[in-house]
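Chemist: Sharing a model prediction with you, sequence too.
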Amino acid sequence: MSIATPDPTSILIVDDAPENLAVLSELLLPDYQVKAATNGPRALEIIASGPVPDLILLDVMMPGMDGYQVFARLKENLRTRDIPVIFVTAMDATRDEEHGLEMGAVDYITKPLRAPIVLARVHTQLELARARRQLQDQNTFLEAEIARRMGENQLIQDVSIHALARLAETRDPETGNHLRRTQEYVRTLAEQLLEHPRFREHLNPRMITNLAKSAPLHDIGKVGIPDYILLKPGKLEPAEWEIMKTHARLGAEAIAQAERDAAREVEFLALAKEIARHHHERWDGSGYPDRLAGDDIPVSARLMALADVFDALISRRVYKEPMEFTEARDIIVAGRASHFDPDVVDAFLEVFACFQSIARQYSDAEETDPIVPEGRAA
């Protein structure tokens, strides 16, 4: 098995005087791969046609295109802008040296050339360039590693959220893909309302992401509802209904406890708590548990309220058959300004086709015909 050897370090010398090229080539060839050009355009051709050199020794005073112009062209090109350049010139004015360094050259060597000075500075700049590349590679690796670990943490967080939501769902097995559907309904409504004057200060892409993430926890409080009530196939008695309604408070309290246990603030939990507690509030103030009305109901809960009701209407339950999409739509519209925020209902009508698509995409697999298409009897 052959072992690959690293490519030799390459240096490009650019000088219009052949004798200077000869001196520098003789000096550098024992240790480096050397290419030479007698003018600026030829130097740019060499660089463009092959691998970029590791270092360039660039004469300043050349006819036609001087060294400063060549250097400017190198800096304009993404492929060549990071090549270290040492200016070589007979000029010894401090201002000329400052100009070259201000442009971005790594060093400045004056003629007549002295071998120990040239070799020392070439070696130093090559070592610095190598160190910069290693640091860049290290930074790239660290950035990729951070992104990977953040992705893992995000995945763990998302899985944990759904695990908690599924815990509540296991108590009510008929809900099927209700969590996924309502999550996507909420996301769709929020995106539709993103630029709406009433919602602009409440909604932004980050908030929508957290909103969608927290939506599956809206019924987490059902874990605290007794089976004889939660699983009852018929209509609940008034006393039973009062117990059922406590799931909103229980869910919010559970999430609030999770917030207190967290080492730092977790953005999506604040939204999850709002949704869990207030997604059964009604626009006219007749909902529960706090009988909030109008804009006192958090935006997150207003979106969840519509999403939750729509999905309940189109889904099969022990006590009812699923409604057609249009019938469910009409019920939502009838609740405009009484059950639901009027602008949220208007947004729902704008994205009604999306709601239907989400419902079909995440229909409950265990049902033969879980979502009744339009034009068929429920």
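Modeler: Cool, got the structure.

Chemist: Every contact and neighbour count from this point should use C-alpha atoms.
Modeler: OK.

Chemist: what about Thr140, how many neighbours?
Modeler: A count of nearby residues for Thr140, using other Cα atoms under 10 Å, gives 12.

Chemist: oh, I was asking about Pro41
Modeler: 13.

Chemist: Also Leu164?
Modeler: By the criterion of other Cα under 10 Å, Leu164 has 14 neighbours.

Chemist: Same question for Pro63.
Modeler: As a measure of burial, Pro63 has 10 neighbours, counting by other Cα under 10 Å.

Chemist: so how far is stretch 151-162 from its chain's centroid?
Modeler: Computed by Cα atoms, centre = their mean, to the nearest Å, the separation of stretch 151-162 from the middle of its chain amounts to 15 Å.

Chemist: For this protein, just list every one of the strands.
Modeler: Counting by DSSP state E, the chain has these strands, from start to end: 10-14, 33-37, 55-59, 85-89, 107-110.

Chemist: chain center to the fourth one, what's the gap?
Modeler: This points to strand 85-89. Distance, centroid of strand 85-89 to centroid of chain: 44 Å (Cα atoms, centre = their mean).

Chemist: ok, and what's touching that strand?
Modeler: Around strand 85-89, the neighbours that count as contacts under Cα atoms under 8 Å, 6 or more residues apart in numbering are 55-61, 67, 71, 100, 105-111.

Chemist: How many residues are close by Ala36?
Modeler: Around Ala36 there are 21 other residues, counting by other Cα under 10 Å.

Chemist: And Pro370, by the same measure?
Modeler: Pro370 sits with 21 neighbouring residues when counted by other Cα under 10 Å.

Chemist: Also Leu230?
Modeler: For Leu230, the count of nearby residues is 18 (other Cα under 10 Å).

Chemist: my guess is it meets Met244, correct?
Modeler: Yes: the pair Leu230 and Met244 qualifies as a contact (Cα atoms under 8 Å) at a distance of 7.2 Å.

Chemist: list the residues that contact both of those two?
Modeler: With contacts taken as Cα under 8 Å, 6+ apart, Leu230 and Met244 have Lys222 as neighbours in common.

Chemist: what would the strands of the chain look like in CSV with distance to Arg130?
Modeler: As requested, these are exported to CSV (distance: least, Cα to Cα, whole Å):
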stretch, distance to Arg130
strand 10-14, 13
strand 33-37, 16
strand 55-59, 11
strand 85-89, 14
strand 107-110, 16
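
Chemist: okay, pairing it with this:
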Amino acid sequence: MFLQTDGQAPLSTVLVVDDTRENLTVIGQLLRPQYQVRVANSGQRALQVAQTEPIPDIILLDVMMPEMDGYAVLASLRAHPQTRDIPVIFVTALDAVADEERGLQAGAVDYVAKPIKPAVLLARVRTHLELKAARDWLADQNSYLDAEVQRRMAENELIKDFSLHAMATLAEKRDNETGNHLHRTQAYIEALMEHLKDHPRFHALLGAPHQRHQIAKAAPLHDIGKVGIPDAILLKPGRLTPEEFEVMKTHARIGADAIEEAIRSVLDMSRGKQQLPSPDLMKPALQFLETARQIAAGHHEKWDGSGYPSGLQGDAIPMSARLMAIADVFDALISRRHYKLAFTLDDAVDIIRKGRGQHFDPDICDAFLILVPQFAAIAERFSDHPSVAH
């Protein structure tokens, strides 16, 4: 559009293309009282003008021109992103029905025969400019709505992440740990998944970015069940008695049961036809909760079946829980607790190496051993104290 300087509404820009000077003059004079008019006397020139400011809002295009006819011009206009949506009206002496059909099939919005009738041409131009304005408005509205949906989704995702982290941190705070434990274990798992994503055993579950993202997001909830452990045991300054340790072990089942209850509640509401998002939107949420449940329930299971709470063995332990097992143990070893000093990095690595095939999935353990420098860097970045023990 051509912006007027007197504060009035901007004039639409019309490009008139014709190889005959007289036609350009006549049509130009007809349009100028109402529109900003640009002219081109050849197909090549028309393509150049159409891509320079002010970009035309509509094009009146002659068909019969030397070198490059109107059909070729229209095809070129439609092929270029900047001009593909400009409405084109053929203005031509070809007035046979077949010619009109060909023009419309080529992508023209209308067809006006020469000699032109001024009232007809003005009416057609006005109509198609109004249609274009309506289409542009709808496109703007759709773009705005799309942007707003994306903004709201990002906002909801951020709120969800903060809420989940707050819940997980609550459990850690009760255990006198810091939120950095959550950051470290999450980062360890992300490093393991990135390393293992192309491994034949793990590709089906880790090959897609959204699968790895879901596990990483669920990881901080691994100890959520600690909120159900009595303070006398959870906050005991010394080592636990065997009886107390049996109570402590129940945190895995408590956390899993709490998340499972959340899953049942969502499914019950769905069956009750309460106002919930569509199944396609609910599915990722349910998958996330199930991943969180598996991690909470299984991160203390051991590869040889000697873990708790269910004594699962080998691949019967969910893969996400096997990842968390090695991340959680490594972080516990290198971290200072009220009942122990931190192990050195070398000692922690040696303990995990000895647990290969017993406590830990052998392939995940091998990945860890390769990634020890990366794990150490993560521990340093999210350290509770000045540096990791070496």
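Modeler: That came in fine, so what should we check first? If you're wondering where the values come from, they're calculated on a predicted model, not measured in any experiment.

Chemist: Could you quantify their similarity as a TM-score?
Modeler: Once the chains are laid over each other, their TM-score by TM-score structural alignment, normalised by the length of the first structure reads 0.94; 369 aligned residues with a Cα RMSD of 1.6 Å.

Chemist: thinking again about what came up before, out of the strands of the first structure, which is closest to Arg291 of the first structure?
Modeler: Taking Cα to Cα as the measure, the strands of the first structure were each checked against Arg291 of the first structure, and strand 85-89 came out nearest at 72.8 Å.

Chemist: Name the residues of that closest one that are buried.
Modeler: Neighbour counts over strand 85-89 of the first structure (16 or more other Cα atoms under 10 Å) mark 85-89 as buried.

Chemist: which of the residues you listed lies closest to Glu26 of the first structure?
Modeler: Compare each of these with Glu26 of the first structure using Cα to Cα and the shortest gap goes to Val88, at 16.3 Å.

Chemist: Counterpart of Thr83 of the second structure over in the first structure?
Modeler: With TM-score structural alignment as the criterion, Thr83 of the second structure lines up with Thr80 in the first structure.

Chemist: An error on my part: the question was meant for Lys117 of the second structure.
Modeler: In the first structure, Lys117 of the second structure lines up with Arg114, judged by TM-score structural alignment.

Chemist: Please work out how many residues are found near its match.
Modeler: 10.

Chemist: mind listing the helices for the stretch 1-150 of the second structure?
Modeler: 21-31, 43-50, 70-79, 97-106, 118-174 (DSSP state H, counting those that start in this stretch).

Chemist: same question, the stretch 201-350 of the first structure
Modeler: For the stretch 201-350 of the first structure, the helices defined by DSSP H, counting those that start in this stretch occupy 205-214, 227-230, 238-261, 267-278, 299-314, 325-334, 342-350.

Chemist: Distance of whichever residue in the second structure pairs up with Asp96 of the first structure relative to Leu121 of the second structure?
Modeler: For Asp96 of the first structure, the aligned residue in the second structure is Asp99 (criterion: TM-score structural alignment). When Cα to Cα, to the nearest Å is applied, the distance between Asp99 of the second structure and Leu121 of the second structure equals 18 Å.

Chemist: the more surrounded of those two?
Modeler: Leu121 (20 against 15).

Chemist: neighbours around the closest residue to the more buried one other than its chain neighbours, how many?
Modeler: Distances taken as Cα to Cα, 6 or more residues apart in numbering put Val112 closest to Leu121 of the second structure, at 7.0 Å, once the chain neighbours are dropped. Residue crowding around Val112 of the second structure was assessed by other Cα under 10 Å; the count is 21.

Chemist: do the one 10 residues further on as well
Modeler: Residue neighbour count, defined by other Cα under 10 Å, stands at 14 for Leu122 of the second structure.

Chemist: Grab the nearest non-local neighbour of it.
Modeler: Leu31 (7.4 Å).

Chemist: Give the aligned equivalent of that neighbour in the first structure.
Modeler: Applying TM-score structural alignment, one finds that Leu31 of the second structure aligns to Leu28 in the first structure.

Chemist: Ok, Pro209 of the second structure next?
Modeler: Residue-level alignment of Pro209 of the second structure against the first structure, with TM-score structural alignment as criterion, gives Pro205.

Chemist: Now do the contacts for that match.
Modeler: Under the contact definition (Cα under 8 Å, 6+ apart), no residues are listed for Pro205 of the first structure.

Chemist: try 10 Å this time
Modeler: Listed by Cα atoms under 10 Å, 6 or more residues apart in numbering, the contact set of Pro205 of the first structure reads 190-191, 194, 211.

Chemist: What of Ile364 of the second structure?
Modeler: 192-193, 195-196, 202, 319, 322-323, 325-326, 356-357, 370.

Chemist: Could you rerun that using 8 Å?
Modeler: Contacts of Ile364 of the second structure by Cα under 8 Å, 6+ apart are 192, 196, 322-323, 326.

Chemist: Ok, Asp223 of the second structure next?
Modeler: Asp223 of the second structure makes contacts with 168, 171-172, 251-252, 255, 296, as judged by Cα under 8 Å, 6+ apart.

Chemist: residue in the first structure matching it?
Modeler: For Asp223 of the second structure, the aligned position in the first structure is occupied by Asp219, per TM-score structural alignment.

Chemist: quick one: its match and Arg181 of the first structure, what's the gap?
Modeler: Where Arg181 of the first structure is concerned, Asp219 of the first structure sits at a distance of 14 Å (Cα to Cα).
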